[in-house]
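A.B. asks: Fold the following for me, if possible:
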Amino acid sequence: MPGLIGKKIGMTSTYDADGKNIPCTIIQAGPCVVTQVKTEAKDGYRAIQLGFGERKEKNTPAPLKGHFKKAKTTPKQRLAEFTGYAEDLTLGDEVNVEIFVEGEYIDVVGKTKGKGFQGVIKRHGFAGVGQATHGQHNRGRAPGSIGAASYPARVFKGMRMGGQMGNTQVTLENIQVVKVLADQSLLIVKGSVPGPKGSFLILEKN
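C.D. replies: Prediction:
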């Protein structure tokens, strides 16, 4: 199985063999239920869809209710597709954290914390206009010039300016698995992962 859906629980730290303190993230990885199996004959490609987390039935759209009923499972909060799955997986099968091995490296996909509308100093690391002398007033965090006047008479696309920051999908590659706690469905990985506590993550094997 190439991966799982998980939820970020929080951060902690542990010690390696040399006594060095290592920051770690605790992730609830699964258990996930197989909600759909896609084949080349029917869908044009091979993939498996997993569901994770419980969802209230009254808040589940009717088409999704039928989708989960076909898989003989309760409504799930998150769905994700994975390619390269084992042939013996069928609808309703459960996949848990035991697919991961301590010491291996995985990719973690998550959505970063949303920070709203931010200026150029916070968003892009600008230094600001500079000194408050020579007649400048309240210009310390201003972006400065954004282009010339008569030519090109427009602002180039991609100009670094203030705007929405965060709330974007990010993939962190080669994150090391420090410990697998199968009885609690927990995965402890080295370092930090995107998103706030309680956010959903996709964990992919390399």
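A.B. asks: C-alpha only now, for contacts and for neighbours.
C.D. replies: Will do.
A.B. asks: Against which helices or strands is the helix or strand where T14 lies packed?
C.D. replies: Assigned by DSSP states H and E, T14 belongs to strand 3-15. Strand 3-15 sits against strand 21-29, strand 47-54, strand 76-82, strand 200-205, with contacts defined as 3 or more CA pairs under 8 Å, 6 or more residues apart in numbering; DSSP states H and E.
A.B. asks: Generate a markdown table for the ones you listed, with mean neighbour count and distance to H124 as supplementary columns.
C.D. replies: Below are those laid out as a markdown table (neighbours: other CA atoms under 10 Å; distance: least, CA to CA, whole Å):
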| stretch | mean neighbour count | distance to H124 |
| --- | --- | --- |
| strand 21-29 | 20 | 26 |
| strand 47-54 | 21 | 35 |
| strand 76-82 | 17 | 32 |
| strand 200-205 | 21 | 26 |
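A.B. asks: To Q36, which of the ones you listed lies closest?
C.D. replies: Closest approach to Q36 among those (CA to CA): strand 47-54, 4.9 Å.
A.B. asks: What is the subsequent helix or strand relative to that closest one?
C.D. replies: According to DSSP H and E, the helix or strand after strand 47-54 is helix 62-70.
A.B. asks: now that following helix, how far from the centre of its chain.
C.D. replies: 26 Å (CA atoms, centre = their mean, to the nearest Å).
A.B. asks: between the strand holding T14 and strand 47-54, what angle do the directions make?
C.D. replies: 60 degrees (axes from the mean of the first three to the mean of the last three CA atoms, to 10 degrees).
A.B. asks: Tabulate the helices and strands packed on strand 3-15 (a markdown table), appending distance to F156.
C.D. replies: What follows is the helices and strands packed on strand 3-15, written out as a markdown table (distance: least, CA to CA, whole Å):
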| stretch | distance to F156 |
| --- | --- |
| strand 21-29 | 40 |
| strand 47-54 | 41 |
| strand 76-82 | 37 |
| strand 200-205 | 35 |
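A.B. asks: report the angle between the axes of the strand holding T14 and strand 76-82?
C.D. replies: 100 degrees.
A.B. asks: which parts of strand 3-15 are buried?
C.D. replies: Across strand 3-15, burial judged by 16 or more other CA atoms under 10 Å covers G3, L4, I5, G6, K7, K8, I9, G10, M11.
A.B. asks: now the other sequence, so there's something to compare against:
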Amino acid sequence: MPGIIGRKIGMTSVYNEEGKNMACTLIEAGPCVVTQVKDKESDGYRAVQLAYGERKEKNTPKALKGHFAKAKTTPKSKIVEFRDFREEFEDKVKLGNSISLDDVFVEQDFVDVIGTSKGKGFQGVVKRHGFGGVGQATHGQHNRLRAPGAIGACSFPSRVFKGLKMAGRTGGERVKVINLKVVKIYSDKNLVLVNGPVPGAKNSYVILEK
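C.D. replies: Model prediction:
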């Protein structure tokens, strides 16, 4: 399988064999249910759709209820599609099958983790883009120590260029962290410990890709 869906539990630290302390993130990954299988003949590409996390039936749209009923499973809260799974997983990728952590990863694997970063709201240039501020007096501001300073030219081009580093909404974006090492897998509890930070708040959904 190319990946699995999980939920960020929080951060901790462990000691490796050399006695070095490593910052790690604990993730509850799976079990996920196969809710749809796509192939080149009917859909134009190969993919498997996995669902994770329980959802109240009264809060589930009728279309999704039928979709989950077809896979003979209860309503799920998170659905993710994974493309181009390897041929050795053909037997496991059947409608209604359960995919567990052991089916995807082993210890010492390197994984990519995708999550939604914490939303910080509307922020200024110092926090959003790392401008100097205060001590460095951003852009020569003598009386406004966290202000961005001048942003445009004179009569030409008479506008602000797109993409300029200015204040604005920060966080709440899809972030991918690559090459995190799988330190430990607790199969009985569906938990995986990865070395490094994972985007998002506690209990937020994450996607682990191989």
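A.B. asks: between the helices and strands packed on strand 3-15 of structure 1, which gets nearest to R123 of structure 1?
C.D. replies: Short answer: strand 200-205, nearest of the helices and strands packed on strand 3-15 of structure 1 by CA to CA, at 24.0 Å.
A.B. asks: Tell me how far whichever residue in structure 1 pairs up with S204 of structure 2 lies from H137 of structure 1.
C.D. replies: Residue correspondence to structure 1 (TM-score structural alignment): S204 of structure 2 is matched to S199. Distance check for S199 of structure 1 against H137 of structure 1: by CA to CA, to the nearest Å, it reads 42 Å.
A.B. asks: Those two: which is more packed in?
C.D. replies: S199 (17 against 9; other CA atoms under 10 Å).
A.B. asks: I'd say that one and K7 touch.
C.D. replies: Yes: with contacts counted by CA atoms under 8 Å, S199 of structure 1 reaches K7, the gap being 5.6 Å.
A.B. asks: any common contacting residues for these two?
C.D. replies: Between them, S199 of structure 1 and K7 share no contacting residue under CA atoms under 8 Å, 6 or more residues apart in numbering.
A.B. asks: picking up where we left off before, any chance you could list what contacts the strand holding T14 of structure 1?
C.D. replies: With contact meaning CA under 8 Å, 6+ apart, strand 3-15 of structure 1 is reached by 21-30, 32, 50-52, 78-80, 82, 95-97, 99, 192, 195-205.
A.B. asks: what span of structure 2 lines up against that strand?
C.D. replies: Against structure 2, strand 3-15 of structure 1 falls on residues 3-15 (TM-score structural alignment).
A.B. asks: Which position in structure 2 pairs with F117 of structure 1?
C.D. replies: Checking TM-score structural alignment: F117 of structure 1 goes with F122.
A.B. asks: surely S185 of structure 1 meets G30?
C.D. replies: Yes: if you go by CA under 8 Å, S185 of structure 1 and G30 touch, sitting 6.2 Å apart.
A.B. asks: any idea how far G44 of structure 2 is from the most far-flung residue of structure 2 relative to its centre?
C.D. replies: Centroid-distance maximum for structure 2: S155 at 44.4 Å, with CA atoms, centre = their mean. To G44 of structure 2, S155 of structure 2 is 53 Å away according to CA to CA.
A.B. asks: next one: C24 of structure 2
C.D. replies: Taken as CA to CA, the span from C24 of structure 2 to G44 of structure 2 is 39 Å.
A.B. asks: for V183 of structure 2, same thing?
C.D. replies: For V183 of structure 2, the distance to G44 of structure 2 equals 37 Å [CA to CA].
A.B. asks: again, but for C154 of structure 2
C.D. replies: According to CA to CA, C154 of structure 2 and G44 of structure 2 sit 53 Å apart.
A.B. asks: same check, this time on K70 of structure 2
C.D. replies: 21 Å.
A.B. asks: Ok, G140 of structure 2 next?
C.D. replies: When G140 of structure 2 is compared with G44 of structure 2 (using CA to CA), they lie 57 Å apart.
A.B. asks: Of the two, which one has the most company?
C.D. replies: Using other CA under 10 Å as the criterion, G140 of structure 2 and G44 rank with G140 on top: 14 against 9.
A.B. asks: Leaving out the residues flanking it, which one is nearest to that one?
C.D. replies: G149 (7.2 Å; CA to CA, 6 or more residues apart in numbering).
A.B. asks: Alignment lookup: the one you found to structure 1.
C.D. replies: Checking TM-score structural alignment: G149 of structure 2 goes with G144.
A.B. asks: pretty sure its match is touching G130, no?
C.D. replies: No: judged on CA under 8 Å, G144 of structure 1 makes no contact with G130 at a distance of 10.1 Å.
A.B. asks: Find the helix or strand that G132 of structure 2 is a member of.
C.D. replies: Counting by DSSP H and E, no helix or strand carries G132 of structure 2.
A.B. asks: okay, now it: neighbour count?
C.D. replies: Neighbours of G132 of structure 2 (other CA under 10 Å): 17.
A.B. asks: any idea how far A147 of structure 2 is from it?
C.D. replies: G132 of structure 2 is 10 Å from A147 of structure 2, by CA to CA.
A.B. asks: swap in I27 of structure 2?
C.D. replies: 40 Å.
A.B. asks: Map F105 of structure 2 onto structure 1.
C.D. replies: F105 of structure 2 maps onto F100 in structure 1, by TM-score structural alignment.
A.B. asks: ugh, wrong one, I meant V183 of structure 2
C.D. replies: Match for V183 of structure 2 (TM-score structural alignment): V178.
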